[in-house]
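Novice: give the three-dimensional model of this entry:
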Amino acid sequence: MRIISQIDTLLTQDEPVSLLDIVYQDEYLVAINKPSGLLVHRSWLDKGATQFAMQMLRDQLGQYVYPIHRLDRPTSGVLLFALSSDVARLMSEQFAERAPTKMYYALVRGWCGDGELDYPLKEELDKIADKHASQAATFKEAVTQYQCLQQVELPFAVGRYATARFSLMQLMPKTGRKHQLRRHLAHLRHPIIGDTSHGDGKQNAFSKQQLNNHRLLLHAAQLAFTHPITQHATVIDAPLPADFERVLKTCGIDRFSV
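Specialist: Got it, this is the predicted structure:
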């Protein structure tokens, strides 16, 4: 089932969000197109944050919502909530079994090709959020399929490179490790533009100065799963945000649409 996006507004990390973009809703589930910079819920990681997707959606709908999965704060895209604890449990079971499929778009450094990366990742533990967890982090299976959609080269020297090369990638994670896509692309030596944790500082500075980019260029564009109540195949699409699309057009990628 698909529903047309309700809002088409430009949202950036520094602008307050007044109304969330609901891209899917029925009596059991609701999904938003989360803007980059918005936390899913309150977190010790940022005590100064004043807006949270879960609370905002609760206020917008006038009822409690249950988050099914997470998106990193700087990542935009499909974020699914249940409207009851029973539906939340059923959907959580699907995610635990890796039944839903996810598709992301990312702009990365260099000319990246197609492939599948099977590269285990060590658990990332946060000093604050995970202070009570065992600090003996282990490596866990992590698999990502990736496909290059477009490549572009700009006549600007960046770091040791004579020109600025970028690839627009379609990413399909088969597992759900913390920062998996960001870490996997960094491992491939094609870090995602705007990634301040795993990316390339010089490329990020270039994208900020020359492309007017102020966000992580990673977007969760599609989520597909079996509806827990109707058992229908359900596909939720989240249109590419205006700030992401603007950067692509600045690069010369102007025929792209979700």
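Novice: please make it C-alpha for all contacts and neighbour counts, starting now.
Specialist: Fine.
Novice: if I pick the spatially most central residue of the chain, what's in contact with it?
Specialist: A centroid search over the chain (Cα atoms, centre = their mean) returns residue 75, at 3.6 Å, as the residue closest to the centre. Applying Cα atoms under 8 Å, 6 or more residues apart in numbering, we find residue 75 in contact with 34-37, 216-220.
Novice: to check against the first, give me the structure of this:
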Amino acid sequence: MDILYRDDTLVAVNKPAGLLVHRSAIDHHETRYALQIVRDQLGRRVYPVHRLDKPTSGILVFALDQDTARRMTKLFAEGAVEKTYLAVVRGYTDEAGTIDYALEEQLDRMTDNKALRDKPAQPAVTHYRRLGIAELPFAVGRYPTARYSLLRVSPKTGRKHQIRRHMKHIFHPVVGDTSHGDGRHNAFFRTHFGCRRLLLSATSLAFAHPDTGERLRLEAPLDDSFRRIVDNLGWGDVLDEVPDPGHSDKTIYDSHT
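Specialist: Next comes the predicted model:
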């Protein structure tokens, strides 16, 4: 596992797509987990402090002791961690926007059998900025060409599958998303580019270090499979000068009531 950062209390790695963070009853057949790999690599126990979906690649942080784990988990829960992702989505999005759309809790039959079934939808906010667009001369679906956008995405809340569900909500699903995406475009990327992964990666985390209070920003490069897609779609130079995601004046608001 590529180690991005390590000190006496924290370690951050660049998790590949398709790897679980830890053992889960949902994927009981899996035998390799990020937690296990990092533990064996460092030769010591590590503690997960946040979630990263199995198909999502990018920065994954572990604490090296229980006290730090509690404090880091609190930072994530309180929204005190700035999270930035790169995503390839279907269609041309607006240049920038904010998705303010409450999300109902998604329950897993095997792991959430004791969770509340009538829990109200929870507030969820996601900012995004478009970095590039691409149009391919292939009819995928009802249009004569296929259009895609490269986005810098910053979720301000941490709901389950938030980015994937929010992008679906505005009709720009993340390419490669088998749960919330567009099967026709997923199939096109498999046959045309040999891409069988979710094109979503956690590329930056920023937070106050739980020990020193100093601002710590972690960055992760795109892995080869994601970078190849970026290059094939003509966005290779875009990532060299990526603007700060910031906030957008445009808001897409559609709250559950």
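Novice: circling back: alignment lookup: the residue nearest to the centre of structure 1 to structure 2.
Specialist: Alignment note (TM-score structural alignment): residue 75 of structure 1 maps to residue 56 of structure 2.
Novice: how about the nearest residue to that match, chain neighbours excluded?
Specialist: residue 17 (5.1 Å; Cα to Cα, 6 or more residues apart in numbering).
Novice: map that neighbour onto structure 1.
Specialist: For residue 17 of structure 2, the aligned position in structure 1 is residue 36, judged by TM-score structural alignment.
Novice: ok, now residue 72 of structure 2?
Specialist: Counting by TM-score structural alignment, residue 72 of structure 2 corresponds to residue 91 in structure 1.
Novice: isn't that match up against residue 68?
Specialist: Yes - in this structure residue 91 of structure 1 lies within contact range of residue 68 using Cα atoms under 8 Å: 6.7 Å.
Novice: so what sits against both of the two?
Specialist: residue 82.
Novice: for those two, indicate the residue with more neighbours.
Specialist: residue 91 (26 against 20; other Cα atoms under 10 Å).
Novice: mean deviation, the helix or strand hosting the more buried one versus structure 2?
Specialist: Element membership of residue 91 of structure 1 [criterion: DSSP states H and E] is helix 85-96. For helix 85-96 of structure 1, the mean deviation from structure 2 after alignment is 1.1 Å (mean Cα distance after the TM-score superposition for structure 1).
Novice: and that helix, which residues are buried?
Specialist: 87-88, 91-92, 94-95 (16 or more other Cα atoms under 10 Å).
Novice: what residues in structure 2 pair up with stretch 223-232 of structure 1?
Specialist: Going by TM-score structural alignment: stretch 223-232 of structure 1 matches residues 205-214.
Novice: how about residues contacting the matching stretch?
Specialist: 59, 68, 71-72, 75, 80-84, 215-219.
Novice: stretch 179-193 of structure 1 too?
Specialist: Counting by Cα under 8 Å, 6+ apart, residues outside stretch 179-193 of structure 1 touching it are 72, 106-112, 117, 119, 121, 142, 144, 171, 173, 195, 198-200, 203-204, 207, 216-218.
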